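# task: produce atomic coordinates for the following.
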Amino acid sequence: MKLSTKGRYGLMAMYNLKENMGKGPISLKDIAKDENLSESYLEQLFTLLRKAGLVNSIRGAGGGYELSRDPKEIAIGDIINALEGDLSLSCCDLGKNENCNKLNECATRDILNKLQGKIEIAMESMTLADM
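Next comes the predicted model:
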């Protein structure tokens, strides 16, 4: 399993907001420059982060983005899920796919279900403040 650029760049950008917390809104241009990322790509990511309620956007001169809440309250899983959608280790969605013809005899379902649970616990136990 490999996290896409959405997830990696989103984490970098959110870290940047955390580091600049209390300094007012940060522009995407500044984040792009600090993190060596594409500003246009960040625009796409921040649309998703804003819709998920993780950042607030401030318009006008001196505008930009800021975290919507304390970094201790933003789980890494919240960020990843906002950008990547729900991560699933199995193509059959761990037995939730009732159309799967091997549902009752799947050799991988149990182990993938356990791994999925561990990943979800880890992503929810770590916050932006831990970065």
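# contacts and neighbour counts: CA atoms only from here.
Noted.
# element containing Glu66?
For Glu66, the element it lies in under DSSP states H and E is strand 64-67.
# which helix or strand lies directly C-terminal to that strand?
The element immediately downstream of strand 64-67 (helix or strand, assigned by DSSP H and E) is helix 76-84.
# can you list the residues that contact that next one?
Applying Cα atoms under 8 Å, 6 or more residues apart in numbering, the contact partners of helix 76-84 are 4, 6-7, 10-11, 45, 48-49, 52, 54, 87, 120, 123-128.
# hmm, try it at 7 Å
Identification of contacts with helix 76-84 by Cα atoms under 7 Å, 6 or more residues apart in numbering yields 6-7, 45, 48-49, 52, 123-124, 126-128.
# here is the second sequence; please produce its structure so I can put it next to the first one:
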Amino acid sequence: MKISTKGRYALRMMLDLAQHQQEGFITLKSIAERQNVSKKYLEQIVPLLNNARMLKTNRGYQGGYILAKSPDQYTVGEILRITEGSLTPVACLDDTPNLCERSGECPTLNIWQGLNKVIMDYLDGITLQDVLDRNQSQAAAANEYYI
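Down below sits the predicted model:
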């Protein structure tokens, strides 16, 4: 499994919206500038997030995007599945039940199932709020001085 630019940028966009949620609707232009990513690329990601009801949009003068829910209700895994599709380490785990003709006698299936569980538990165990909190505590620790 390799996370694409689309998945990484979607996560950065959602984190940016979470970080600036008190400012109301945020334009793609301002997100693109803060995140140093192409606005055009973000325009390709927005429909995926919109279709999944992750964002609220407002058109016009005060237009832009905000999170549809609070940051603690979004997981990294959820965001990545929307943009990446499957996050499974092997294709045979994409279907439930497993449609692989060898699944009944495959000696490595348990390995892939275990890896998949670790990946999903990890990514689904991290919320946007967790990331914001961790970054805030790291920033606070960087500003401490010891003599």
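# TM-score for this pair?
Structural agreement between the two chains, given as a TM-score (TM-score structural alignment, normalised by the length of structure 1), stands at 0.91; 130 aligned residues with a Cα RMSD of 1.5 Å.
# on that earlier part again, so where in structure 2 does the strand holding Glu66 of structure 1 end up aligned?
Residues 64-67 of structure 2 are where strand 64-67 of structure 1 aligns, with TM-score structural alignment as the criterion.
# now the matching stretch on structure 1. Mean distance?
Taking mean Cα distance after the TM-score superposition for structure 1, the mean distance separating stretch 64-67 of structure 2 from the aligned residues in structure 1 is 0.5 Å.
# buried sites along the longest helix along structure 1?
Once structure 1 is assigned using DSSP state H, the helix that runs over the most residues is helix 109-125. Buried residues in helix 109-125 of structure 1, defined by neighbour count with 16 or more other Cα atoms under 10 Å: 109, 112-113, 116, 119-120, 123.
# average distance between it and structure 2?
When structure 2 is superposed, helix 109-125 of structure 1 averages 1.0 Å from its matched positions, counting by mean Cα distance after the TM-score superposition for structure 1.
# sorry, back to before: now for the strand holding Glu66 of structure 1, which elements pack on it?
strand 55-58 (3 or more Cα pairs under 7 Å, 6 or more residues apart in numbering; DSSP states H and E).
# gap between the strand it packs on and the chain center?
The offset between the C-alpha centroid of strand 55-58 of structure 1 and the centroid of the whole chain comes to 16 Å, using Cα atoms, centre = their mean, to the nearest Å.
# cool, stretch 31-38 of structure 2 as well?
Shown here is stretch 31-38 of structure 2, whose average C-alpha point lies 16 Å from the average C-alpha point of the whole chain (Cα atoms, centre = their mean).
# returning to what we had before: which residues sit against the strand holding Glu66 of structure 1?
Counting contacts by Cα under 7 Å, 6+ apart, the residues outside strand 64-67 of structure 1 that touch it are 17, 25-28, 54-58.
# and with 8 Å instead?
Strand 64-67 of structure 1 is contacted from outside by 14, 17-18, 21, 24-28, 54-58, using Cα under 8 Å, 6+ apart.
# which residue lies farthest from the center of structure 1?
Glu105 (33.5 Å; Cα atoms, centre = their mean).
# before we move on, the earlier item: pull the distance from the match of strand 64-67 of structure 1 to the chain's centre.
Distance of stretch 64-67 of structure 2 from the chain centroid (Cα atoms, centre = their mean) equals 15 Å.
# before we move on, what about stretch 8-21 of structure 1?
If you compare the mean C-alpha spot of stretch 8-21 of structure 1 with that of the full chain, they lie 11 Å apart, counting by Cα atoms, centre = their mean.
# cool, and stretch 45-64 of structure 2?
Taking mean C-alpha positions (Cα atoms, centre = their mean), stretch 45-64 of structure 2 and its chain are 16 Å apart.
# what is the end-to-end distance of it?
14 Å (Cα to Cα, to the nearest Å).
# likewise for stretch 123-131 of structure 1?
The stretch stretch 123-131 of structure 1 measures 12 Å between its terminal residues, going by Cα to Cα.
# contact partners of it?
Residues outside stretch 123-131 of structure 1 that contact it (Cα under 8 Å, 6+ apart): 14-15, 18, 71-78.
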